[in-house]
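Engineer: give me a model of this one.
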Amino acid sequence: MTATEPETRAPRRGPAPVQGMGMLIGLLFLVLAALELMAGVPGGSGPRVLFGVLAVSGVWTLVHLLTGAAAVFCTRSSRWAARFLVAAGVCYVVVGFAGLLPLPRAVSDVLPMNTAGICLDLAIGTAMLILGAGWLRRGPARPR
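Structural biologist: You can find the predicted model right below:
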């Protein structure tokens, strides 16, 4: 190949891996929101819990529904998917750390947090940060 010939690249086939992971995470959040909305799944007489483990509320259901819808929408391009994963990952890590602090009763009534919920928020937020930041750092292939 000479210096005057344009560099040829093979066309990309299919979505980028970050788009697939973003879609998977979005669908998981949508399933979680659907389970929270189902009348028979959350049980108990006091605070609502999902499968006897995760504390849920109407606000959490709305947050999970919006997160899932945004994730599915943002998987249209790899850059959007990576940016969504970073932004949502930061939000969920912050919420997880906030759950470790003593919160006012008004906040804990609207957004109930238990140990399982805190661990889930920290874990999924960290995973989303790693996936999104790793893809943003990698970026598109550059010609040499």
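
Engineer: CA atoms for contacts and neighbours, from now on please.
Structural biologist: Noted.

Engineer: check the offset of whichever strand or helix holds residue 106 from the chain's centre.
Structural biologist: In this assignment (DSSP states H and E), residue 106 forms part of helix 105-110. For helix 105-110, the distance from its own C-alpha centre to the chain's C-alpha centre is 23 Å (C-alpha atoms, centre = their mean, to the nearest Å).

Engineer: same thing with stretch 75-95?
Structural biologist: Averaged C-alpha coordinates place stretch 75-95 at 7 Å from its chain's average position (C-alpha atoms, centre = their mean).

Engineer: also stretch 136-144?
Structural biologist: The mean C-alpha position of stretch 136-144 is separated from the chain mean by 24 Å, C-alpha atoms, centre = their mean.

Engineer: now the second one, please; I'll put the structures next to each other:
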Amino acid sequence: MTTATGTTRTPVQVAALVVGAVFLLVGVLGFIPGVTQGDIGAAGHSRALLFGVFAVSVLHNCVHLLFGVAGVLASRARGGSRLFLMAGGFVYLLLWVYGSVIHDGGPLPVNAADNWLHFALGAGMVLLAVAATAGERSRGRYPGPEQRGR
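Structural biologist: Here you go, the predicted model:
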């Protein structure tokens, strides 16, 4: 993929851009009546369901929007893209643990569908970071530890 400045994005940058764009889309969709059913609350015990399945609130949607902006901005650099995917993946794995323990209550509304989605997102983001970076390293495009003097 080529950017407006004529530079080519690496696979890890494309992955961060796509993940960021999806988070932005989901964050916006969370505010649209019809796509989100029920009364949306600011945080906590919101009764709103995105696509009739995933528990959301204003805070939850804002978190998706922030992750989206972070992904799009991170996609400008290889290292930032990898960091976004790895750190974001670990954050979503922590959300999976949080949702599995809390069940109901707390600042972010979660349900079983959210928990499994958070697990899949977390694992998927970490795997994307590892796979895209490994692919770049095998083609000699991403410096490994041995090439950085570590």
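
Engineer: superposing both, give me the TM-score.
Structural biologist: Here the superposed chains carry a TM-score of 0.79, computed using TM-score structural alignment, normalised by the length of the first structure; 127 aligned residues with a C-alpha RMSD of 2.0 Å.

Engineer: which outside residues touch the helix holding residue 106 of the first structure?
Structural biologist: 57, 59 (C-alpha atoms under 8 Å, 6 or more residues apart in numbering).

Engineer: just name whatever secondary elements the following helix or strand past that helix is in contact with.
Structural biologist: Scanning forward in sequence from helix 105-110 of the first structure, with DSSP H and E defining helices and strands, the next element found is helix 115-138. Using 3 or more C-alpha pairs under 8 Å, 6 or more residues apart in numbering; DSSP states H and E as the contact criterion, the neighbours of helix 115-138 of the first structure among helices and strands are helix 17-37, strand 54-55, helix 78-100.

Engineer: format the ones you listed as JSON lines; extra columns: distance to residue 107 of the first structure and mean neighbour count.
Structural biologist: Formatted as JSON lines, the entries for these read as follows, by distance: least, C-alpha to C-alpha, whole Å; neighbours: other C-alpha atoms under 10 Å:
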{"stretch": "helix 17-37", "distance to residue 107 of the first structure": "19", "mean neighbour count": "19"}
{"stretch": "strand 54-55", "distance to residue 107 of the first structure": "14", "mean neighbour count": "20"}
{"stretch": "helix 78-100", "distance to residue 107 of the first structure": "10", "mean neighbour count": "20"}
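
Engineer: would you turn those into JSON lines with distance to residue 133 of the first structure?
Structural biologist: Formatted as JSON lines, the entries for these read as follows, by distance: least, C-alpha to C-alpha, whole Å:
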{"stretch": "helix 17-37", "distance to residue 133 of the first structure": "10"}
{"stretch": "strand 54-55", "distance to residue 133 of the first structure": "28"}
{"stretch": "helix 78-100", "distance to residue 133 of the first structure": "6"}
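
Engineer: now the nearest residue to residue 23 of the first structure once chain neighbours are set aside: how far from residue 130 of the first structure?
Structural biologist: Computed as C-alpha to C-alpha, 6 or more residues apart in numbering, the closest residue to residue 23 of the first structure that is not its neighbour in sequence is residue 72, at 5.3 Å. Applying C-alpha to C-alpha, to the nearest Å, the value for residue 72 of the first structure to residue 130 of the first structure is 19 Å.

Engineer: so those two - more neighbours on which side?
Structural biologist: Neighbours per residue, other C-alpha atoms under 10 Å: of residue 72 of the first structure and residue 130, the larger number sits with residue 72, 22 against 16.
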